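J.: starting from these lines, generate the structure:
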Amino acid sequence: MSVSTPKERHGGTSQPEAGGGTSPEKLLAPVLSAFWDEPESWTLETYRRHEGYEGLRKALAMTPDEVIAYVKDSGLRGRGGAGFPTGMKWQFIPQGDGKPHYLVVNADESEPGTCKDIPLLFANPHSLVEGMIIACYAIRSEHAFIYLRGETVPVLRRLHEAVREAYAAGYLGKDIGGSGRNLDITVHAGAGAYICGEETALLDSLEGRRGQPRLRPPFPAVEGLYACPTVVNNVESIASVPAILNKGKDWFKAMGTEKSPGFTLYSLSGHVAGPGQYEAPLGITLRQLLDMSGGMRPGHRLKFWTPGGSSTPMFTDEHLDVPLDYEGVGAAGSMLGTKALQCFDETTCVVRAVTRWTEFYAHESCGKCTPCREGTYWLVQLLRDIEAGKGVMSDLDKLNDIADNINGKSFCALGDGAASPIFSSLKYFRAEYEQHITGKGCPFDPRKSTLWADTEVNA
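T.: All right, here's what the predicted structure looks like:
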């Protein structure tokens, strides 16, 4: 496993200036990724050299309620996809109820195209550990869990070592930092199910049951893990907290936009010259990110892209200047999601891409609710027929109708995510679907199309 170097994140130092004369370096805001390329960046010693655990020291000088208010005032929003205010989520935990409180960190990063939490944990795990201690102090929790995607064994080892170092240094265990508070962290490796990225399915899995979404209410803040008040946060959300406490909420709010303040990790992948993690203020555009990363691969142009992973409605080259914040992307008809910017050039068949995504969602559906279980299956059958040239025109309306019967009618957001590529691809590329039907197959098939002869498909 590897992480991006500063050169990869910045797109190199020889790129032309982007954004009206602003150098690429000034468009970025490396905080979580500031020292990923240093030798042994994952160790406690390296983390302390970069003001590690200073945020915790300042948090312990405040009351728990003051910490919650501070994070809430900073405007930090959840980095897992929904963008819900982090401080407000902490505030929902009832106090004085006599029950144990739990913090659960969702590190089950399985969304196609998303690759920010895993490199963050691999290169800088102590940012998460420190953030968890601060969060647990705020919500008055004495036990926290990290639910990690099980296939990432190297990250699992790094996390175990970071937790061990934190115990040895007195940041975990009894009387942390002389605060009189106790805290234990358990690192749990999941079995590799996409559905466990949904917070209530994650809680069921953590309790030893099959990972399936729960009916809500009650919400996790009231009855979560072991039927006790629980906060479930994304890795990046919690890892951002120490810097906010250490450098101040005004420093954080000075970045980004009014309603989407701060910095975040953008995962740039696909047919681009410089894929990697680009940490920048919210509100940057894909055009600016492509400018600093070297653009699309040589000789090709952008055809379509996802702003937040495959479960968010796709965009086209008309959306290059959409501000990549929660409001800007929402106003343009999609969702910021996990900031997984998958870029596809003109050699990509939209129908083929959507078929592969839908096959993934059908495979990963937990089967609990009928709209998702049955709907994703039939979407796959129709898409395979269309891609193979066996479809008829009425299939396009049928696709739209099935997606509509899934969207907003399933237990969790997996159904909505499966419907998004269908709706958006039919909106922007309906003609390409029709070409598959009238031409009896994929126009991008090298046996039937001259397009492939004019492009470096293996570049």
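J.: CA atoms for contacts and neighbours, from now on please.
T.: Fine.
J.: in the stretch 251-400 of the chain, which spans are helices?
T.: 286-293, 326-331, 350-364, 370-387, 394-406 (DSSP state H, counting those that start in this stretch).
J.: and the third one, what other elements does it pack with?
T.: Put plainly, it is helix 350-364. Applying 3 or more Cα pairs under 8 Å, 6 or more residues apart in numbering; DSSP states H and E, one finds that helix 350-364 contacts helix 370-387, helix 413-438.
J.: so how far is Lys303 from the residue nearest the centre of the chain?
T.: What sits nearest the mean C-alpha location of the chain, by Cα atoms, centre = their mean, is Thr338, with 2.8 Å. Thr338 is 21 Å from Lys303, where distance means Cα to Cα, to the nearest Å.
J.: show me which residues of whichever strand or helix holds Arg164 are buried.
T.: Element membership for Arg164, per DSSP states H and E: helix 153-168. Neighbour counts using 16 or more other Cα atoms under 10 Å place 155-156, 158-163, 165-167 of helix 153-168 among the buried residues.
J.: packing partners of that helix?
T.: Helix 153-168 is packed against helix 44-49, helix 117-123, helix 125-139, strand 184-189, with contacts defined by 3+ Cα pairs under 8 Å, 6+ apart.
J.: one more, so I can put them side by side:
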Amino acid sequence: MMSVATEDGGTTRPGSGTETTPEKLLTPVLSAFWDDPESWTLESYRRHDGYEGLRKALAMPPDDVIALVKEAGLRGRGGAGFPTGMKWQFIPQGDGKPHYLVVNADESEPGTCKDIPLLHANPHALIEGIVIACHAIRSHHAFVYLRGEVVPVLRRLHHAVAEAYAAGYLGANIQGSGFDLEVTVHAGAGAYICGEETALLDSLEGRRGQPRLRPPFPAVAGLYACPTVVNNVESIASVPAIVHRGKDWFRSMGSEKSPGFTLYSLSGHVARPGQYEAPLGVTLRQLLDISGGMRPGHRLKFWTPGGSSTPLLTDEHLDVPLDYEGVGAAGSMLGTKALQCFDETTCVVRAVTRWTEFYAHESCGKCTPCREGTYWLVQLLRDIEAGKGNPADLDKLADIADNINGKSFCALGDGAASPIFSSLKYFRAEYEEHLDGRGCPFDPARSTAWADSAHLEVNA
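T.: Below you'll find the predicted structure:
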């Protein structure tokens, strides 16, 4: 994946009419020096104002840091968009218990690919954000739960943590402030379900990763039954720039309710896939203009705004503002800003079937709706894709998805149901083309075989 950055870190709002070129929409902050030689080192990070935000934060009372992040309007970048400062504020103070910060780096959502490149190219942004966040919530131990398969990133993160300890940014009496902090990097064992925050906490404690019943919420009884904040990598890595440059600078980007910059992961049938850092509220049309559009000779058919667990959208939604409110009003979710773009050569039924197979495989099996529902969705979808389905199966698909949606322990069930609902809404006719022995119209072998058999029946 390539990163796109410009020398000009402008803060023009999308749609304001003041843009001069498509690239002016980009606001490289986290990705500003990804293309530098050895961008991941402490030396490179310091050359780009690294740890200046920490210096300012350590001079502020913890509650003032929380207030700053809250007033800046930073929303969680892990999918739900919950206000980060408000989440920090939920941690009870004066309770006599240890407080923990847990960074969720278990990036596993199909299509989502922002946190791993960020950690690979700029791990010190996360480390600086961790120290600031721990100072704010009065925590002295932080954990980074990283997806275990990405061994090069794991090694690079360990190296960055070691650099931070050696430079006095971690450990005892950080920068002479009297604040102590230990950071533990933990490699997960490859379970998608551990991206759910309470399943992650169970895994971190050495148990099987399964979602917990809430309440109690992690802010009250999280890791080791102590108050815990669980934040996404990008959420924490965005904090140093806010503290260093100020809340007004951050709010000058994005929209009123969704301020700031973020990483959009553009993938699929596009000319130049990659990470595009831009203000919240840009549109897919604008991002496609920057990235060279769809691959030559093809057009956009459908896309996901936030990974495979968000309801898919079509070419009718090219001008939907990509912020939490805009995408929500269009009937989907911004999620992790994983913009998977598919052209007219893609079979919707096939794509949804593959996604559903993933969710069935990754279901932890703790709750019946998800465990049983995803299994039966896969069986139905496979039959439909193979031409063995009938019209009643489409209603059955919707019914099973409805029995999962909102009725499972965690959001995995909702994520599995989303592509079903949205694909039936926009592409029911394409599902119907697969039924009654016809097979997939996008499979030349199947469609030819069906046409030949139909010709023989007509001439019999």
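J.: before we move on, the earlier item: turn the helices and strands packed on helix 350-364 of the first structure into JSON lines, including mean neighbour count and distance to Lys89 of the first structure.
T.: As requested, those are arranged in JSON lines below (neighbours: other Cα atoms under 10 Å; distance: least, Cα to Cα, whole Å):
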{"stretch": "helix 370-387", "mean neighbour count": "20", "distance to Lys89 of the first structure": "28"}
{"stretch": "helix 413-438", "mean neighbour count": "20", "distance to Lys89 of the first structure": "19"}
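J.: is it possible to get a markdown table of those helices that adds distance to Met132 of the first structure?
T.: Formatted as a markdown table, these follow (distance: least, Cα to Cα, whole Å):
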| stretch | distance to Met132 of the first structure |
| --- | --- |
| helix 370-387 | 34 |
| helix 413-438 | 26 |
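J.: of all the ones you listed, which lies closest to Tyr194 of the first structure?
T.: helix 413-438 (9.0 Å; Cα to Cα).
J.: specify the angle between the closest one and helix 350-364 in degrees.
T.: 140 degrees (axes from the mean of the first three to the mean of the last three Cα atoms, to 10 degrees).
J.: mean shift between helix 413-438 of the first structure and the second structure?
T.: Once fitted to the second structure, helix 413-438 of the first structure is off its aligned match by 0.3 Å on average (mean Cα distance after the TM-score superposition for the first structure).
J.: other SSEs contacting that helix?
T.: By 3+ Cα pairs under 8 Å, 6+ apart, helix 413-438 of the first structure packs against helix 350-364, helix 370-387, helix 394-406.
J.: who wins for proximity to Ser311 of the first structure among these?
T.: Of these, nearest to Ser311 of the first structure by Cα to Cα is helix 350-364, at 8.5 Å.
J.: what stretch of the second structure does the closest one fall on?
T.: Helix 350-364 of the first structure corresponds to residues 348-362 in the second structure, going by TM-score structural alignment.
J.: per the alignment, Ala57 of the second structure pairs with which residue of the first structure?
T.: Match for Ala57 of the second structure (TM-score structural alignment): Ala59.
J.: let me know the helix or strand that its match is in.
T.: Judged by DSSP H and E, Ala59 of the first structure forms part of helix 54-60.
J.: what residues does that helix touch?
T.: By Cα atoms under 8 Å, 6 or more residues apart in numbering, the surrounding residues in contact with helix 54-60 of the first structure are 67, 130-131, 133-134, 137, 177, 179, 241-247.
J.: at 10 Å what do you get?
T.: 48, 53, 66-68, 70, 130-135, 137-138, 171, 176-179, 241-248 (Cα atoms under 10 Å, 6 or more residues apart in numbering).
J.: on that earlier part again, with respect to Glu151 of the first structure, which of the helices and strands packed on helix 413-438 of the first structure lies nearest?
T.: Among those, if distance is taken as Cα to Cα, the winner is helix 350-364, at 15.6 Å.
J.: and the closest one, how far from the second structure on average?
T.: Mean for helix 350-364 of the first structure is 0.2 Å (mean Cα distance after the TM-score superposition for the first structure).
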